[in-house]
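1. Got a predicted structure here, sequence first:
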Amino acid sequence: MKLQSVPGNTMKMPKTVDVSRVSATVDVLAEQIARFAQSDGDYATPVPGFTLHRRSVATEPIPCIYGFGLGVVAQGDKRITLGEEVFDYGPGQSLLTTIDLPVMSNVTAATRAKPFLGAMLTIDSRTIVQLAAEMDLTQPPKDCSYKALSIGELEPLVLDALIRLVRLLDEPDLIPHVAPLILREIAVRLLAGPYGPIFRHLVAAGSPSQHIARSVTWLKQNFSHAMRVDELAANAHMSPSTFRHHFRAITGMSPLQYQKQLRLQEARQLMLNQNLDAGSAGVRVGYESASQFSREYARLFGAPPLRDIQRMRLTH
């Protein structure tokens, strides 16, 4: 079947599995992804929230937002930059993001003979909450927090489920019936595996992670509005200093930096997709000063707005 191409996330976990077995399983996953992603691009599949990715050359860092999901590398290497932190991951590893994060993403190792091959799976938070309540799992301490982005080794049984999910693309009539079962299995195995404490902490009532996740949701929906950290802290039932500490610990950046990245990425999309000029785009996302908008835009994207958009149009 032909998939539809669509335009275009460290806590290092210890290895507790048979490395040779994982390597062989990862090779199978790479072969299966390559069957469907036969040329460079990002491919939406009929499985909701499941995409396949292929690149034959290393790429420049691209700003994007990673939501609640799991990124998997089957071949090649990838780098994610979150604030000042850099996360590298390769074959057999996965990247988990538990809240929306503005990051820089790029492929660091890929050739035509051995292209980068990967997959992204959006995770349904409602499923995690439901499964966490059903499973007899130890609850993490409320006073601990976990980063919203972490890298770990994929367990063989999770890899096996991902392979079955890709192979299911050969049977489109069965996808509506079988895909939900495989997705539920993956969620169960993630909850019961090394990523489990992160998931459980995220859904634990009253945990700092849950409060920060709600603040992040508000910022994502209201990034163009003026932000008062004191009000966000009060809504999260924290003092301003405690709120800033937990926000940075979980997201890798301050609330102001988070808002700024959301604004600049949205402005870029407005100029690229709606042909807005820099001044109008800056005002639309909440900037009052055109010079400040241009300066911060160039700092994030490496060029002033007009030059960056011209470059983007030439490369797409």
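-> Everything's here; your move.

2. hey, let's count contacts and neighbours off CA atoms from now on
-> Will do.

3. Quick check, central residue of the chain?
-> In the chain, the C-alpha nearest the mean C-alpha coordinate belongs to Tyr66, at 2.8 Å (C-alpha atoms, centre = their mean).

4. That one: what's it in contact with?
-> By C-alpha atoms under 8 Å, 6 or more residues apart in numbering, the contact list for Tyr66 reads Asn9, Thr97, Ile99, Asp100, Leu101, Pro102, Val103.

5. Quickly check those residues for the two that are furthest apart.
-> Spatially, the most separated pair among the contacts of Tyr66 is Ile99 and Val103, at 11.8 Å (C-alpha to C-alpha).

6. higher neighbour count, the two?
-> Remark: of Ile99 and Val103, Ile99 carries more neighbours, 26 against 21, as counted by other C-alpha atoms under 10 Å.

7. related to what we said a few turns ago, for Ile33, state which of the contacts of Tyr66 is nearest.
-> The nearest one, if we look at these relative to Ile33 and count by C-alpha to C-alpha, is Asn9, at 19.7 Å.

8. one step back: quick one: which of the contacts of Tyr66 is most hemmed in?
-> Asn9 (32 neighbours).

9. the longest helix in this structure is where?
-> Among all segments of the chain classified by DSSP state H, the helix with the greatest residue count is helix 255-274.

10. Mind checking what helix or strand follows that helix in sequence?
-> helix 278-284 (DSSP states H and E).

11. And the contacts of that following helix?
-> By C-alpha under 8 Å, 6+ apart, the residues outside helix 278-284 that reach it are Ser224, Ala267, Arg268, Leu270, Met271, Glu288, Ala290, Phe293, Ser294, Pro305, Leu306.

12. likewise stretch 72-86?
-> 9, 26-27, 29-30, 87-95, 101-110, 114-120, 252-253.

13. cool, stretch 51-65 as well?
-> Against stretch 51-65 from outside (C-alpha under 8 Å, 6+ apart): 33-34, 37-45, 100-121, 265, 301.

14. now swap in stretch 163-172 and tell me
-> Met1, Val28, Leu29, Gln32, Ile33, Thr45, Pro46, Leu174, Ile175, Val178, Ala179, Ile182.

15. Among the residues you listed, which one has the most neighbours?
-> Leu29 (29 neighbours).

16. Please, where are all the helices along the stretch 151-300 of the chain?
-> 156-167, 175-192, 196-203, 208-221, 229-235, 240-251, 255-274, 278-284, 290-301 (DSSP state H, counting those that start in this stretch).

17. Below is an additional structure, to be compared with the one above:
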Amino acid sequence: MPTQNQLGQQEMKSLEVVREAMIANIGRWTVGKTDCATSIPSLAFFRREAPAPPAMCLVEPSIVLVVQGEKQMLVGGEAYPYNIYRFLITSLDLPANSQVGMASPDKPCLGLVLKLDFHVIAEMIAHGGLPFPIERSNDRGIGIGTVTLDLLQPFRRLLDLLDEPNAIPVLAPLIEREIHYRLLMSDQAARLWQIASIGSQSHRVAKAIDWLKMNYTATLRIDDLAAYAQMSTSSLHSHFRQLTTMSPLQYQKWLRLNEAKRLMLNEDKDAASAAFQVGYESPSQFSREYTRLFGAPPKRDIARLRSLENHR
């Protein structure tokens, strides 16, 4: 009968075999690209060939797996490093900074992002007879979990489907469902239970975030947002900050400023036009808040970004 140590060595070897297959698969799909959508709508790949400083992003509820290299996510001044042994999971739409730690042209940082479906998770919790998580989740919408063979194997099968496009509509939802089940059996289960449980404070904060994403140009009245989320104003403030490290107003500002940046960079809007389009009434206030977030006034920041693009 194999010893515990032998079983551990066998699993490590099996993990390495699966990971090598995923490296080859993601590697060939991402040649010449940095971020890559796939024919499976919820799945995307990334490739980085050099370390990179923190870059702002809005992380959707998802699991992020690195199969080669190292990355970390910075949220509210706290670092969440992940690599081939640890995955990143987010249960809310979180403003963050993504940083690449280990990558080179010969050995690029490779990985995937799979969006989570909380309808599937809620259904499994309600009807699946799953064990209630023993460990409590911390009050953040982000966490780091342990990569296991049980979790990695369905991901490998999902990637293999990309070479069988006719099977994707039938088989991808089944494999994605298995991945959600594996996550509910992982060391990050408590975080998923917390957000998927109807009526929980986390679920209500998620509802408030959905409203802010849809209505970020509107004037924010905290009392109205709290009523929409079925929370008291003080409870909304407290739980919103615990989960996102921001207040609702700061979250709205972040959404507005990043959309304005996109409008200036990609649609050639001037600063005043972009400011008005995202809901600002004062271009000077917009410029002050933009500078505070991005470290430079709008015109100078966009010129710098375009210069970087031209040198790539």
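-> Cool, got the structure. Keep in mind that what you see is a predicted model, and the values were worked out from it rather than measured.

18. ok, back up a step: compile the contacts of helix 278-284 of the first structure into CSV and extend it with columns for neighbour count and distance to His53 of the first structure.
-> Converted to CSV, the contacts of helix 278-284 of the first structure look like this (neighbours: other C-alpha atoms under 10 Å; distance: C-alpha to C-alpha, whole Å):
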residue, neighbour count, distance to His53 of the first structure
Ser224, 19, 32
Ala267, 26, 26
Arg268, 24, 23
Leu270, 19, 25
Met271, 19, 26
Glu288, 12, 38
Ala290, 14, 37
Phe293, 25, 33
Ser294, 19, 32
Pro305, 25, 28
Leu306, 15, 29
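
19. Start from the N-terminal end of the stretch 1-150 of the first structure and give the strands.
-> Along the stretch 1-150 of the first structure, counting by DSSP state E, counting those that start in this stretch, strands occupy 4-6, 41-44, 50-55, 62-66, 69-75, 77-82, 85-89, 93-97, 101-109, 116-122, 149-153.

20. so where is stretch 87-105 of the first structure in the second structure?
-> Matched against the second structure by TM-score structural alignment, stretch 87-105 of the first structure falls on residues 80-98.

21. ok, now stretch 199-217 of the first structure?
-> Using TM-score structural alignment, stretch 199-217 of the first structure corresponds to residues 192-210 of the second structure.

22. do stretch 242-249 of the first structure as well
-> The aligned range for stretch 242-249 of the first structure is 235-242, by TM-score structural alignment.

23. ok, and for the matching stretch, which residues are buried?
-> For stretch 235-242 of the second structure, the neighbour count (16 or more other C-alpha atoms under 10 Å) marks Leu236, His237, His239, Phe240, Arg241, Gln242 as buried.

24. out of the strands of the stretch 1-150 of the first structure, which comes closest to Leu232 of the first structure?
-> Between Leu232 of the first structure and these, the shortest gap by C-alpha to C-alpha is with strand 101-109, which sits at 17.6 Å.

25. Tell me what angle the closest one forms with strand 85-89.
-> 50 degrees (axes from the mean of the first three to the mean of the last three C-alpha atoms, to 10 degrees).

26. and the spatially closest residue to Leu15 of the second structure that is not a sequence neighbour, what does it touch?
-> Excluding its sequence neighbours, the residue lying closest to Leu15 of the second structure (C-alpha to C-alpha, 6 or more residues apart in numbering) is Leu149, at 5.6 Å. Counting by C-alpha under 8 Å, 6+ apart, Leu149 of the second structure touches Glu11, Ser14, Leu15.

27. How about the contacts made by Leu249 of the second structure?
-> Leu249 of the second structure makes contacts with Leu220, as judged by C-alpha under 8 Å, 6+ apart.

28. next one: the one 3 residues further on
-> Contacts were defined as C-alpha under 8 Å, 6+ apart; by that measure Gln252 of the second structure touches Leu212, Lys213, Tyr216.

29. Just among the residues you listed, which is most surrounded?
-> Tyr216 (21 neighbours).

30. was I right about that one contacting Leu257?
-> No. Counting by C-alpha atoms under 8 Å, Tyr216 of the second structure does not reach Leu257; the two are 10.2 Å apart.

31. The longest helix anywhere in the second structure - contacts with which helices or strands?
-> If you go by DSSP H, the second structure has its longest helix at helix 4-29. Judged by 3 or more C-alpha pairs under 8 Å, 6 or more residues apart in numbering; DSSP states H and E, the packing partners of helix 4-29 of the second structure are strand 62-68, strand 109-115, helix 149-160.

32. of all the ones you listed, which lies closest to Ala206 of the second structure?
-> strand 62-68 (13.9 Å).

33. what range in the first structure matches the closest one?
-> By TM-score structural alignment, strand 62-68 of the second structure lines up with residues 69-75 in the first structure.

34. Average offset of the matching stretch relative to the second structure?
-> Superposed on the second structure, stretch 69-75 of the first structure shows a mean distance of 1.0 Å to its aligned residues (mean C-alpha distance after the TM-score superposition for the first structure).

35. Return the distance of that stretch from the chain's centre.
-> Distance, stretch centre to chain centre, for stretch 69-75 of the first structure: 10 Å (C-alpha atoms, centre = their mean, to the nearest Å).

36. quick one on the thing from earlier: any residues in contact with both of Tyr216 and Leu257 of the second structure?
-> The contact sets of Tyr216 of the second structure and Leu257 overlap at Val278 (C-alpha under 8 Å, 6+ apart).

37. Which residue in the second structure aligns with Ile151 of the first structure?
-> Match for Ile151 of the first structure (TM-score structural alignment): Ile144.
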